[in-house]
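J.: no sequence for this one, just the structure:
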C-alpha cells in the first residue's frame, strides 16, 4: 500500500476504529468505535507494516470494511488521513488532507503474511463482542 510520505513522517497518533457503517458522504469519517490508540514506536511500526501490504486484485464484495485507521499529527485536530480496510474485497479506501486522489483507492493481497499480521493487530485491539 502506498501512504503519502509526508503523512507518515508527521503521524504521532493512530486511532484504530472498528467500523459500524459506511460514511453518510464521501470524505466523512467512517462511523464506529475507537478501539485503540497507537503512538510512538507502535504507530511507526503499524505504518511500516501497512506500507508493506503487497498490491493485489479487486475481489467483489461491495466494500464492507471492518477497520480503519486515522492518522493524526501533533495538533490532533483533523486526521491527516483515514484508511478503511476491507479484507473481503481486498480494497483500501483512503481520504484526508494528506491524500492525493491517485491514492484514494488501492487494492492489496489480504492473504499475505503482512495483511494477516495487520488483521491480527486489528482483532487484538478490538474488544470481544458481546454475546
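T.: Arrived safely. As the structure is a computational prediction, the values presented were derived from the model and not from experiment. Residues are numbered from 1 along each chain as shown.

J.: From here on, just use CA atoms for contacts and neighbour counts.
T.: OK.

J.: Which positions within the helix or strand that residue 114 is a member of qualify as buried?
T.: In this structure, residue 114 sits in helix 113-125 according to DSSP states H and E. Using 16 or more other CA atoms under 10 Å as the burial criterion, the residues of helix 113-125 that qualify are 114, 115, 118, 119, 122, 125.

J.: Going along the chain, name the strands of this structure.
T.: For the chain, the strands defined by DSSP state E occupy 13-19, 32-39, 67-72, 81-86, 91-95, 105-107.

J.: re earlier: how far is the helix holding residue 114 from where the chain is centred?
T.: In terms of CA atoms, centre = their mean, to the nearest Å, the centre of helix 113-125 is found 11 Å from the chain centre.

J.: just the angle between that helix and strand 32-39, please?
T.: Angle of helix 113-125 versus strand 32-39, following axes from the mean of the first three to the mean of the last three CA atoms, to 10 degrees, is 110 degrees.

J.: Ok, which of the strands of the chain comes nearest residue 55?
T.: The closest approach between residue 55 and any of those, judged by CA to CA, belongs to strand 105-107 at 5.7 Å.

J.: A further structure is provided below for comparison with the first:
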C-alpha cells in the first residue's frame, strides 16, 4: 500500500479508530471511538504492516470500513494522514495533506499475511 513517505517518517503517534459511520464529506475524519494509541515500535510496526499490504483487486461490498488509523507528528495538533480499511471489499481510502489524489483509493489483498496481521492488531485493541 502506498502511504506518503514524508508523513510516515514524521509519524510519532497512531490513533486507531473503530469506525461507526462514513464521514460527512471527502477528507473529513471517519467517525468512531478511539480504541488505541500506538507510539514507538508499535507505531513503526503498524506502519510497516500497512506499507507492506500487497496490491489487490476490488471486491464489491459498498465500502464499509471497520477501522482507520490517524497518524500524528510530535506536535499532535494536525493529522498527517488517515487511512480507513474495509477488509470485505479490500479497499483502503487515504486522505491528508500529503496524500496524492492517485493514492486516495487503493485496493489490497486481504488474504495475505500482512493484511491478516493488521486485522488481528485492530481486533486485539477493539473492546
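T.: Great, that's in hand. What you are looking at is a predicted structure, and each value in this text was computed from that prediction instead of being measured.

J.: Superposing both, give me the TM-score.
T.: Scored by TM-score structural alignment, normalised by the length of the second structure, the superposition of the two chains gives a TM-score of 0.98; 127 aligned residues with a CA RMSD of 0.5 Å.

J.: ok so, going back, need the strands of the first structure in TSV (columns: mean neighbour count and distance to residue 6 of the first structure).
T.: Listed next are those as TSV, based on neighbours: other CA atoms under 10 Å; distance: least, CA to CA, whole Å:
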stretch	mean neighbour count	distance to residue 6 of the first structure
strand 13-19	23	14
strand 32-39	17	17
strand 67-72	25	12
strand 81-86	25	11
strand 91-95	22	14
strand 105-107	18	18
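
J.: Output the ones you listed as JSON lines; include the columns distance to residue 25 of the first structure.
T.: Listed next are those as JSON lines, based on distance: least, CA to CA, whole Å:
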{"stretch": "strand 13-19", "distance to residue 25 of the first structure": "15"}
{"stretch": "strand 32-39", "distance to residue 25 of the first structure": "15"}
{"stretch": "strand 67-72", "distance to residue 25 of the first structure": "16"}
{"stretch": "strand 81-86", "distance to residue 25 of the first structure": "14"}
{"stretch": "strand 91-95", "distance to residue 25 of the first structure": "12"}
{"stretch": "strand 105-107", "distance to residue 25 of the first structure": "16"}
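
J.: Nearest to residue 4 of the first structure, out of the ones you listed?
T.: Closest to residue 4 of the first structure of the strands of the first structure, according to CA to CA: strand 81-86, at 9.1 Å.

J.: So which bit of the second structure is that closest one matched to?
T.: Matched against the second structure by TM-score structural alignment, strand 81-86 of the first structure falls on residues 81-86.

J.: average offset between that stretch and the first structure?
T.: Averaged over the aligned pairs, stretch 81-86 of the second structure sits 0.2 Å from the first structure after superposition, using mean CA distance after the TM-score superposition for the first structure.

J.: Apart from its chain neighbours, what residue comes closest to residue 12 of the first structure?
T.: The spatial neighbour of residue 12 of the first structure that comes closest, neighbours along the chain excluded (CA to CA, 6 or more residues apart in numbering), is residue 73 at 5.3 Å.

J.: For the one you found, which residues are in contact?
T.: Contacts were defined as CA atoms under 8 Å, 6 or more residues apart in numbering; by that measure residue 73 of the first structure touches 10, 11, 12, 13, 79, 80.

J.: got it, and residue 10 of the first structure?
T.: 72, 73, 74.

J.: now the residues you listed in JSON lines, with distance to residue 110 of the first structure?
T.: Compiled in JSON lines, those are given as follows (distance: CA to CA, whole Å):
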{"residue": "72", "distance to residue 110 of the first structure": "25"}
{"residue": "73", "distance to residue 110 of the first structure": "28"}
{"residue": "74", "distance to residue 110 of the first structure": "31"}
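
J.: follow-up on the earlier one: so how far is residue 20 of the first structure from the residue nearest to residue 12 of the first structure?
T.: 25 Å (CA to CA, to the nearest Å).

J.: Equivalent analysis for residue 63 of the first structure, please.
T.: Residue 63 of the first structure sits 13 Å away from residue 20 of the first structure, going by CA to CA.
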